[in-house]
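S.K.: Provided below for reference: sequence and predicted model.
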Amino acid sequence: MIEYIRGMIEDIGQNYVIIDFMGIGIKVFVPFSTLKALPTKGNITKLYTYLHVREDGFQIFGFKTKEELDLFEKLLSVNGVGPKGALSILSVVPIDNFAKVVNTGDYKALTLVPGIGKKTAERIILELKDKLPKEIVFESDNNLSNEALEALLALGYSKSEAISALADITCNSVEETVKQALKKLMK
């Protein structure tokens, strides 16, 4: 389908942006995290997109990063969560915290999202628990983990891939930690 859209920002709304793409104004619905990361009106931007086809028309959803798009698509796989609900979840729960919320079973954090009740929150946690990487808590004094994460990011891995690879690795040096993580990533 449409992998991404690149064009000049014509207008920014509460939950959407209008992008001028070759003289056509395309309305792209975006989460709050993408909205606040956008440049100002009149500047060029690139958004990774998801095209939602309905009986009464098409809707395009856009994201600043591929990780946000991937999480959006995972949320759509949950029974009872549609594109607008998934967009609301990404607007309320930051992508960096989402895996932690799911892996700890914190359904209350998801019920803060408008339109998501306790049952839907519990279903999201149940269905996505095995599909998300185990989150690593990086303490500010844990230089070893932070340096290993930075090394993997510098090698071109996404943050979610790097965090998943670093889960459950306990080594005494950055080099050994990165080696072990790369072995996991190469499988």
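M.R.: Right, received. Where do you want to start? Numbers count the residues shown, from 1 in each chain.

S.K.: only C-alpha atoms for contact and neighbour calcs from this point on.
M.R.: Will do.

S.K.: Pick out the residue closest to the middle of this structure.
M.R.: The geometric centre of the chain, computed from its C-alpha atoms, lies nearest to E68 (C-alpha atoms, centre = their mean), at 2.3 Å.

S.K.: Secondary structure element holding that one?
M.R.: With secondary structure defined by DSSP states H and E, E68 is part of helix 66-76.

S.K.: how far out from the middle of the chain is that helix?
M.R.: Centroid separation between helix 66-76 and its chain, computed with C-alpha atoms, centre = their mean, to the nearest Å, is 6 Å.

S.K.: Over to stretch 35-51?
M.R.: On C-alpha atoms, centre = their mean, the centre of stretch 35-51 falls 15 Å from that of its chain.

S.K.: State the distance spanning the first to the last residue of that stretch.
M.R.: The distance separating the two terminal residues of stretch 35-51, taken as C-alpha to C-alpha, to the nearest Å, comes to 18 Å.

S.K.: ditto for stretch 27-44
M.R.: Its start and end residues considered, stretch 27-44 measures 15 Å (C-alpha to C-alpha).

S.K.: dropping in the other structure now:
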Amino acid sequence: MIGWIKGKVVRRNPASGVIIVEAQGVGWELQVSLQTLAGVPIEGQVVELWIHTNVREDAIQLFGFADEREKQLFRMLTSVPKVGPRNAVAVLGGLPVLELVECIAAGESAKLVKIPGIGKKTAEQIVLTLGDKALTLLEFMRSSGDAAPASAAPASADASDELATAARDVLLSLGWKAKPVEKALAQVLEELGDKAKGTSLDALVRPTLARLMER
């Protein structure tokens, strides 16, 4: 069973949320959440991720996480009836881990419904099933101070347009509509101004997602 991996990023596909990490001569294909993907460095650089192995009758899937807390929350989510691994990844991609745990602990199912692919019944089931566990996890995270997201590698000025396109693709892959994504992304880029030329994918995706969740 693989629990953790460290290796070179060979490929990162924002549209599908899949990355390939080379470790000891083997390319491992990992499905990651939007939050984790935003912190994965560019191809050729080294990344460290926690791993969950999902075994099915027809396939073995590997899911990668920025830290142990995200992995723990993933396993909690997949324990909820009718919430499979892909739905769990979608939920994790909607909000940073700490904010997501706070949301579940507070019973804010309406906030979860804003995440593409998560309906009202599923959101309510998540809150109902995980409310107490999320509260316990939240208290531990606050006391240990280990809820900080993974940092992303800064991009060069020449890559700013590619980053904007990558950010758009990431959000579209999560189910957001093109028009609101482009509008929110344009607002974020305008706020960043000249800083956008040297920013990271993380710095574009997170504030854009926050704007989309406010709508």
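M.R.: Received, thanks. Being a predicted model, the structure only gives us computed values, none of them experimental.

S.K.: picking up where we left off before, structure 2: which residue goes with the residue nearest to the centre of structure 1?
M.R.: Following TM-score structural alignment, the counterpart assigned to E68 of structure 1 within structure 2 is E70.

S.K.: Hmm, that match is touching L98, no?
M.R.: No: counting by C-alpha atoms under 8 Å, E70 of structure 2 does not reach L98; the two are 9.0 Å apart.

S.K.: ok so, going back, tell me the average deviation of the helix holding E68 of structure 1 from structure 2 after fitting.
M.R.: Average distance, helix 66-76 of structure 1 versus aligned residues of structure 2 after superposition (mean C-alpha distance after the TM-score superposition for structure 1): 0.5 Å.

S.K.: now what about that helix, what contacts it?
M.R.: With contacts defined as C-alpha atoms under 8 Å, 6 or more residues apart in numbering, helix 66-76 of structure 1 is touched by 48-50, 62-63, 81-83, 86-87, 90, 95, 124, 128, 158, 160.

S.K.: what's the matching range in structure 2 for the longest strand along structure 1?
M.R.: Ranked by residue count, the top strand of structure 1 under DSSP state E comes out as strand 44-54. Strand 44-54 of structure 1 falls opposite residues 46-56 of structure 2 when the two are matched by TM-score structural alignment.

S.K.: do stretch 84-102 of structure 1 as well
M.R.: The alignment places stretch 84-102 of structure 1 over residues 86-104 of structure 2 (TM-score structural alignment).

S.K.: And stretch 39-46 of structure 1, what's buried?
M.R.: 45-46 (16 or more other C-alpha atoms under 10 Å).

S.K.: quick one: contacts for A123 of structure 2?
M.R.: Contacts here follow C-alpha under 8 Å, 6+ apart; on that basis A123 of structure 2 touches 109-110, 112-113.

S.K.: again, 6 Å this time
M.R.: For A123 of structure 2, the residues meeting the contact criterion (C-alpha atoms under 6 Å, 6 or more residues apart in numbering) are 109, 112.

S.K.: Tell me if it really is in a strand.
M.R.: No: per DSSP: H, G, I helix; E, B strand; the rest coil, A123 of structure 2 lies outside any strand segment and is helix.

S.K.: Could you find the counterpart of it in structure 1?
M.R.: Taking TM-score structural alignment as the criterion, the aligned counterpart of A123 of structure 2 in structure 1 is A121.

S.K.: How much space separates its match from V92 of structure 1?
M.R.: When distances are taken as C-alpha to C-alpha, A121 of structure 1 and V92 of structure 1 turn out to be 13 Å apart.

S.K.: same thing with P133 of structure 1?
M.R.: Distance from P133 of structure 1 to V92 of structure 1, counting by C-alpha to C-alpha: 20 Å.

S.K.: Repeat that for M22 of structure 1.
M.R.: As defined by C-alpha to C-alpha, M22 of structure 1 lies at a distance of 33 Å from V92 of structure 1.

S.K.: who has more neighbours, the two?
M.R.: The residue with more neighbours, out of M22 of structure 1 and V92 and counting by other C-alpha atoms under 10 Å, is V92; that gives 17 against 10.
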